[in-house]
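Participant: please find the sequence and the predicted model below.
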Amino acid sequence: MPPTPSDRPSVLFVCVHNAGRSQMAAGFLRHLGAGRVDVLSAGSVPGDRVNPVAVAAMREVGIDIAGQAPRVLTAEAVRASDVVVTMGCGDACPVFPGKRYLDWRLDDPAGRDIDAVRPIRDEIERRTRTLLGELLP
């Protein structure tokens, strides 16, 4: 029987535009977590769409993030999350006691071609798999 929402860990991925790194990480965690983790993503200054090169890079590994949209970071999203993973959002991410914060320093895929985005994607996958292993031992 699948866990109820209150039984699942929740993770919020945050980057500046919520158009590349955080969307790829959320896509990986949704896919790999298979409904066992609640996944959110947001940006401190959300873009108007998900980076098409990030979409293409994720499609190469069988994950479709084309239907996602950048969302603004809210204090409510942070409060609702057990783990907050920041990716270059700086001081824009609110900090609340009792939350686990991780800062993943990753290159920004904005303005890069697919060959430059693939290694970023692969590193995000590696880190997401490690996080999932910690959340669901």
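Facilitator: That came in fine, so what should we check first? Residues are numbered from 1 along each chain as shown.
Participant: only C-alpha atoms for contact and neighbour calcs from this point on.
Facilitator: Will do.
Participant: all helices of this protein, in order?
Facilitator: Assigned helices in the chain, in chain order: 21-33, 52-60, 75-79, 114-135 (criterion: DSSP state H).
Participant: mind putting those helices into JSON lines with distance to residue 98 and mean neighbour count?
Facilitator: Listed next are the helices of the chain as JSON lines, based on distance: least, Cα to Cα, whole Å; neighbours: other Cα atoms under 10 Å:
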{"stretch": "helix 21-33", "distance to residue 98": "22", "mean neighbour count": "24"}
{"stretch": "helix 52-60", "distance to residue 98": "32", "mean neighbour count": "19"}
{"stretch": "helix 75-79", "distance to residue 98": "9", "mean neighbour count": "16"}
{"stretch": "helix 114-135", "distance to residue 98": "16", "mean neighbour count": "16"}
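Participant: for comparison:
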Amino acid sequence: MADATTWHRDLSVDQQLALHTSATRLAEEFTGIYGSETIERFLYTSYDQFASRSTVSNFLPLLAERFARQRLQALARVEGHHRDGKPVVLFLCTHNAGRSQMALGFFQHLAGDRAVAWSGGSEPETEINPSAVAAMAERGIDITGEYPKPWTDEIVRAADVVVTMGCGDACPIFPGTRYEDWDLDDPAGRDLEAVRPIRDELERRVRHLLVEMGVPAR
């Protein structure tokens, strides 16, 4: 297998240094679980996921590190290296810019550290829908720290519940995983007033999901 330097000869010196620093941090976090080859592979393939559709490269190493960390955490759950007993929910939609991000925001806000939630899209946008950000801010929930991203097999396999919202046949199916499909309007291109009912319905469904999972809401 080629090393990371061979894979990315076209990266600037600053990008290479940033990714090297990210790989070092991840190696420290996953010491005794995954070696440097696995960590670099996840980091650089995560980088490629964002580089292929981004017009701004400054934050790519940071996004790649965050996504690689999530993927490695998911893989550790799948392979039995991480057993904290917390249920995992994955929210999926087409662009990971509106519905799945709002659902994630509500879930994290209501569940706190009693459960884990992730989100992803089949065709991720480059940024979160501003109307979705504004709608959630009205509820005191800040989702500006999130970012649209794809899903990967290990992330889907690590989830106990996968909630799909409009990704159709593109949504991944794995045996033994609980799936729910939430039929909700896509907030893409809608103003704040039009997004509010979608937000409110998402909150209702997330609260109901938490009750079903036995996770007390804050």
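Facilitator: Okay, I see it. Small disclaimer: the values here were computed from a predicted structure and weren't measured.
Participant: ok so, going back, so which of the helices of structure 1 is nearest residue 66 of structure 1?
Facilitator: Comparison of the helices of structure 1 against residue 66 of structure 1 by Cα to Cα identifies helix 52-60 as nearest, at 5.7 Å.
Participant: give the aligned range of the closest one in structure 2.
Facilitator: Matched against structure 2 by TM-score structural alignment, helix 52-60 of structure 1 falls on residues 130-138.
Participant: what does that stretch rub up against?
Facilitator: 97-99, 102, 105, 142-144, 187, 190-192, 195-196, 199 (Cα atoms under 8 Å, 6 or more residues apart in numbering).
Participant: quick one on the thing from earlier: mind checking which of the helices of structure 1 is nearest residue 9 of structure 1?
Facilitator: helix 114-135 (6.9 Å).
Participant: what stretch of structure 2 does the closest one fall on?
Facilitator: The alignment of helix 114-135 of structure 1 onto structure 2 (TM-score structural alignment) spans residues 192-213.
Participant: out of the contacts of stretch 130-138 of structure 2, which is nearest to residue 160 of structure 2?
Facilitator: The nearest one, if we look at those relative to residue 160 of structure 2 and count by Cα to Cα, is residue 105, at 18.2 Å.
Participant: what's the match for that closest one in structure 1?
Facilitator: Under the alignment (TM-score structural alignment), residue 105 of structure 2 maps onto residue 27 of structure 1.
Participant: just give the closest residue to its match, not the sequence neighbours.
Facilitator: Leaving aside its sequence neighbours, residue 27 of structure 1 sits nearest to residue 65 (Cα to Cα, 6 or more residues apart in numbering; 6.2 Å).
Participant: how far away is that neighbour from residue 137 of structure 1?
Facilitator: Note on residue 65 of structure 1: its distance to residue 137 of structure 1, by Cα to Cα, to the nearest Å, is 26 Å.
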